[in-house]
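1. sequence and predicted structure, then a few things I'm wondering about:
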Amino acid sequence: MFDHIGIGVSNLNVSQSFFLPSLLPLGVGLAMEGPGSIGLGRNGKPSLWLTESSQKPTPVHIAITAQTRAEVDAFYAAALAAGGRDHGAPGLRPHYHANYYAAFVLDPDGHNIEAVCHQPVL
């Protein structure tokens, strides 16, 4: 449904240093740069815009699709290495559905960033 979404961050450089390595295992990278903002996405198309804000951002939850469970695991490890805080280690969440495999990390502003794979183990 969404083409792209934007969230506020308190420090663009800090957030960029967190998001770029964290989302790399999911195939997400820097797609565009603008004044006080960056666009992250796949294949050069920005889907997530980070914009520096002078106001404290209200934390949001963003879930990013992973193609495999291994990508979820790699996201989690990369996000923690980039300074994220654990908010749910990789694993099944059967209360959502039988194959809901996800990991959750809080970014420097407290945004809940999730990587999720809906595929069964093949």
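-> Good, I have the coordinates.
2. CA only for contacts and neighbour counts going forward, please
-> Will do.
3. show me where the protein has strands.
-> Along the chain, the stretches classed as strands by DSSP state E are 5-9, 29-34, 37-42, 45-52, 61-65, 85-92, 101-106, 112-117.
4. tilt between the second one and strand 37-42?
-> Here the directions of strand 29-34 and strand 37-42 differ by 150 degrees (axes from the mean of the first three to the mean of the last three C-alpha atoms, to 10 degrees).
5. which strands and helices sit next to strand 29-34?
-> The helices and strands touching strand 29-34, judged by 3 or more C-alpha pairs under 8 Å, 6 or more residues apart in numbering; DSSP states H and E, are helix 12-23, strand 37-42, strand 45-52.
6. one more to weigh against that first structure:
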Amino acid sequence: MPFAHLVLTVRNVPKAQDFYAAALKPLGYKIQASVLDGKIVGFGEHSPELWISERHARKTEEERKALLKDSEQSGPAGELVHLAFAASSREQVDQFHVAAIAAGGTDNGTPGIRPRYAKNYYAAFVYDPEGRNIEAVYMGDA
């Protein structure tokens, strides 16, 4: 069964929103929802599939301060996250890479075939502004 949605906790929602809106546009994603005064934003083709959220967005200000103080020793927000989006063509993978870099991402693998993954695995990788490894992949051409 497929996932209904995924939530990424981010340090800076406006910056992440700008990055993901630009990077995912070539894949057909757009902002589908924004709740809690923009503290949570959902992206998708037809409905929100990827949400970005301010840490502890649903807590009161006092609860948030206490939780953030307790978690100051944790690693970077993006540490160990790899998120791959399906593309419908190699051109979409290429466009994703260009858009993600232009939106402030850092190259982690230019578009191309990755034969160590699969014979037709055409992908590009970009670190988002908080260090998450974001990928677009297409496997349709022989």
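-> Nice, thanks for sending it over. Just so we're clear, the structure is a prediction, and the values are computed from it rather than from any experiment.
7. sorry, back to before: in JSON lines: the strands of the first structure, plus mean neighbour count and distance to Glu71 of the first structure.
-> Output for the strands of the first structure, formatted as JSON lines (neighbours: other C-alpha atoms under 10 Å; distance: least, C-alpha to C-alpha, whole Å):
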{"stretch": "strand 5-9", "mean neighbour count": "19", "distance to Glu71 of the first structure": "22"}
{"stretch": "strand 29-34", "mean neighbour count": "16", "distance to Glu71 of the first structure": "15"}
{"stretch": "strand 37-42", "mean neighbour count": "21", "distance to Glu71 of the first structure": "14"}
{"stretch": "strand 45-52", "mean neighbour count": "20", "distance to Glu71 of the first structure": "19"}
{"stretch": "strand 61-65", "mean neighbour count": "14", "distance to Glu71 of the first structure": "9"}
{"stretch": "strand 85-92", "mean neighbour count": "17", "distance to Glu71 of the first structure": "10"}
{"stretch": "strand 101-106", "mean neighbour count": "25", "distance to Glu71 of the first structure": "10"}
{"stretch": "strand 112-117", "mean neighbour count": "24", "distance to Glu71 of the first structure": "8"}
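8. understood, closing this out.
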